[in-house]
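A.B. asks: What follows is a predicted structure for the sequence shown.
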Amino acid sequence: MRHSSYLLAGFLAMCAAMAFAQPYWPAMTELKVADVEGERDLSGFIWYPTKATGPETYDFESEVWVGTKVVKDATPATSRFPLVVLSHGMFGNAYNQAWLAGALARRGYIVAAVSHPGTSTWSRDPDLTRQLWERPKDISRVIDHATGASDFSQYVDSDRIYMAGHSLGGFTAVALAGARYDAAGLGQFCDTQPDELACGILSDWKIAQTPEDRAQMEADLSDHRIRAFAVFDLGGTQSFSEASLRQIDRPMLVFGAPIMNSGLTLDIESRALIAALPESNSRYIEPKTLSHFDFLGRCKPGGYELLAKEEPGDEIICSDGGTARAAKHEMIIDAVTDFFSNS
């Protein structure tokens, strides 16, 4: 009987692998979304399926990060594909989840990522940082662009739109799912636990500290075009009202990272989020060896040492960031693809 179960498990795994196997290569091109009403232009990238097999190049060059091989500016494969929009973490950028974007494109997804003004690697203006309500709106604008005026609109299946976010990008995803910022509730929480990372960051950024800003933050920022969400070790769970978290009605995959090297406390972040969400449409994954920074790219040999020399303190993002991280990426890719395809 045990032998039969092993055979069945192997057969099912093979079927799953065959289902994900697609005759596509990942392509990539630049993404520009102009702000016709203000000064918040967005820039990033779109990864997408192509039948072109070359010339292959890397999506970006770095002394620290391993790039993903893509065919730049190739002709898209002729079909309609689901769209996934990515949101990076605090002071990250559109390249942070390129490893996931390229893998999803190979499996038949169009993937868009932008660098959020005010909270990205290259844009940290305090006034833009304070306007945290603009992050979810950035994602909605990318969806507007991808399904409307862009060259990709003919390839996007507007009935299959998904989102994944890491860290502050996870916060962004939860807001888009319908959770409502609760300034008073967060204030009460931070009065009792002032040393929590999210309390310090949101205070330093002056989030919701004027009546006008509070109204913007506590507004409904949801986007009902998004069918399902993947949340990667988010921060800021306690800033949302519990009532609004309980009312989220779309599927949500939540990853928690128990290797707590980021300053986030798992019990009041990912574990608290999954406890508040409706059980019927949420799934929680907490691999024993997963860390917050495993949702970033794979580090090159010597990347840790280079960061330790040039950006002391930042080298932690490359801790176990090579082969071990690559294996975790494969697990995350499979889990996200399976969740979205069944949502």
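C.D. replies: Cool, the structure landed.
A.B. asks: Please make it C-alpha for all contacts and neighbour counts, starting now.
C.D. replies: OK.
A.B. asks: what's the nearest residue to residue 189 if we skip its chain neighbours?
C.D. replies: residue 238 (7.3 Å; Cα to Cα, 6 or more residues apart in numbering).
A.B. asks: Just confirm that neighbour contacts residue 186, I think it does.
C.D. replies: Yes. Taking Cα atoms under 8 Å as the contact criterion, residue 238 and residue 186 are neighbours in contact, 6.0 Å apart.
A.B. asks: the more surrounded of the two?
C.D. replies: Each of residue 238 and residue 186 has its neighbours counted (other Cα atoms under 10 Å); residue 238 has more, 22 against 19.
A.B. asks: thinking again about what came up before, tell me which residues touch the residue nearest to residue 189, please.
C.D. replies: 185, 186, 189, 268, 269 (Cα atoms under 8 Å, 6 or more residues apart in numbering).
A.B. asks: residues in contact with the first one?
C.D. replies: The neighbours of residue 185, taking Cα under 8 Å, 6+ apart as the test, are 238, 239, 240, 241.
A.B. asks: tell me, how many neighbours does the second one end up with?
C.D. replies: When you say that, I think you mean residue 239. Residues near residue 239, counting by other Cα under 10 Å: 22.
A.B. asks: Now do it against residue 283, distance only.
C.D. replies: Counting by Cα to Cα, to the nearest Å, the gap from residue 239 to residue 283 is 21 Å.
A.B. asks: Could you do the last one as well?
C.D. replies: Using Cα to Cα, we find residue 241 at a distance of 20 Å from residue 283.
A.B. asks: Is residue 32 in a helix, a strand, or coil?
C.D. replies: strand (DSSP: H, G, I helix; E, B strand; the rest coil).
A.B. asks: Please compare the first structure with the one that follows:
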Amino acid sequence: MFTLFCVSRRRASALSALLASVALAASTSIAHAAVGQIKLAALGDDASVTLFYPTDATEQKVQRGPFELSLAVDAPPATARSNGRLVVISHGSGGNAWVHADLARALVNEGFVVAFPLHRGDNSADPGKPGPDSWKQRPAEVSRAIDAVAQDPRFAPGIDFNRVGMYGMSAGGHTALSMAGGAWSPGNFRRHCEAHIDEDFATCVGLIVRHSSGWVGALKRWVALAVIRSRFDDDTLHTHHDPRVAAVVAGVPAASDFELSSLTSPRVPLAFVTAGRDAWLVPKFHSERVLAACTTCIRLADMPSAGHGALLSPFPPGISGLLADLLNDPPGFDRSQLPAVDARIVGFFRQHLIGAPASTAVAP
């Protein structure tokens, strides 16, 4: 039912410094390697981890779900082309690695190794248990994805596991906030929906039913709130700490259930990518809520005309119905800006994991 895929004046100088470093592109260019892709064996009950990485092998066209991608599958890593850093990406509810392949390529082009855990019960092949059960287990799945890379003799020797980056989008953004030190509870989600279900209906109800007005809408709200009160009756705060994670980016995150005090000063550098016309996770209840409270966060990129699905790149074809209404790009949104957004994410991780400007970053 509950499917879910920071800048003030005093923070402006930090953002300006980041953008200045991003603009200094030229002097530290890394020659682009091909993009390798491999699956690492699962740890415990987890699904396999999808890994993207620099390789000197030749890419070939491969089919991954509905996408034709250019990858060097099962190719040996090119250690000399790596920058020695790992970034873990957490997909949204019902998602997978392929809808973030463009960002993975941008990171690999800068020398990063990129790992995607497939979140159990909340992915494209197994979508049956989104919501609190998934939110509780997702951060540990990120940590075990790091473990899986650290145990692989082909990749582990070339990576500094004390400086890992983490990016998450939507429900993956919820995971990202947890990895940055955020504390959340199901009870907070319940209280949010009790107060704001009409304004943030898709967050509270997901894909089960459309929002409507009149007596039909009132009945939908009554049923939804009854279910929410039954499922989200626990005020236990959930946290996760992995000291290896040293920088975090949250893209259009689900955030209404976080204790703001836990994200006032996150334990690691935390940046946000926001979408002004997000109808699934209405910004004022999610990303903007945290940005207003956080004293150290930055808004890495803002897309005022973007909807919730803007950060899915490549975008999944053939979706329809309510899902399409919530994910499709609003009229006027220009996807040509997405490479620049990816470049800012890459630049953020280079700055905070390596201390160097990105060679491909371009400001949108």
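C.D. replies: Yes, it's here. Everything numeric here is computed off the predicted structure, so don't read it as measured data.
A.B. asks: hang on, the earlier thing: ok, the contacts of residue 185 of structure 1 vs residue 5 of structure 1, which is closest?
C.D. replies: residue 238 (43.1 Å; Cα to Cα).
A.B. asks: And that closest one? What does it align with in structure 2?
C.D. replies: Counting by TM-score structural alignment, residue 238 of structure 1 corresponds to residue 256 in structure 2.
A.B. asks: so which helix or strand takes in that match?
C.D. replies: Following DSSP states H and E, there is no helix or strand that holds residue 256 of structure 2.
A.B. asks: can you check residue 135 of structure 2 too?
C.D. replies: Going by DSSP H and E, residue 135 of structure 2 is in helix 132-150.
A.B. asks: and if you look at residue 301 of structure 2?
C.D. replies: strand 298-303.
A.B. asks: Which elements pack onto that strand?
C.D. replies: helix 9-23, strand 270-275, helix 338-349 (3 or more Cα pairs under 8 Å, 6 or more residues apart in numbering; DSSP states H and E).
A.B. asks: repeat that with 6 Å
C.D. replies: Where contact means 3 or more Cα pairs under 6 Å, 6 or more residues apart in numbering; DSSP states H and E, strand 298-303 of structure 2 is packed against strand 270-275.
A.B. asks: returning to that earlier point: more crowded one of residue 241 and residue 283 of structure 1?
C.D. replies: residue 241 (19 against 16).
A.B. asks: which residue ranges form the strands in structure 1?
C.D. replies: 25-33, 42-50, 57-58, 69-72, 81-87, 110-114, 156-166, 226-232, 252-255, 282-285 (DSSP state E).
A.B. asks: Can you tell me which of these is most buried?
C.D. replies: For these, the largest average neighbour count (mean count of other Cα atoms under 10 Å) is found in strand 110-114, namely a mean of 28.
A.B. asks: mean shift of that one relative to structure 2?
C.D. replies: Taking mean Cα distance after the TM-score superposition for structure 1, the mean distance separating strand 110-114 of structure 1 from the aligned residues in structure 2 is 0.7 Å.
A.B. asks: which part of structure 2 lines up with that strand?
C.D. replies: Counting by TM-score structural alignment, strand 110-114 of structure 1 corresponds to residues 113-117.
A.B. asks: and the gap between residue 281 of structure 2 and residue 200 of structure 2?
C.D. replies: On the measure of Cα to Cα, residue 281 of structure 2 and residue 200 of structure 2 end up 7 Å apart.
A.B. asks: ok, those two, which is more surrounded?
C.D. replies: Taking neighbours as other Cα under 10 Å, residue 281 of structure 2 and residue 200 compare with residue 281 leading, 28 against 22.
A.B. asks: counterpart of that one in structure 1?
C.D. replies: So residue 281 of structure 2 corresponds to residue 264, using TM-score structural alignment.
A.B. asks: again, but for residue 269 of structure 2
C.D. replies: So, by TM-score structural alignment, residue 269 of structure 2 is matched to residue 251.
A.B. asks: what do you get for residue 306 of structure 2?
C.D. replies: Residue 306 of structure 2 maps onto residue 290 in structure 1, by TM-score structural alignment.
A.B. asks: Roughly how far does that match sit from residue 317 of structure 1?
C.D. replies: 12 Å.
A.B. asks: Go ahead and confirm residue 122 of structure 2 touches residue 93.
C.D. replies: Yes. The pair residue 122 of structure 2 / residue 93 is scored as a contact, 5.2 Å apart, by Cα atoms under 6 Å.
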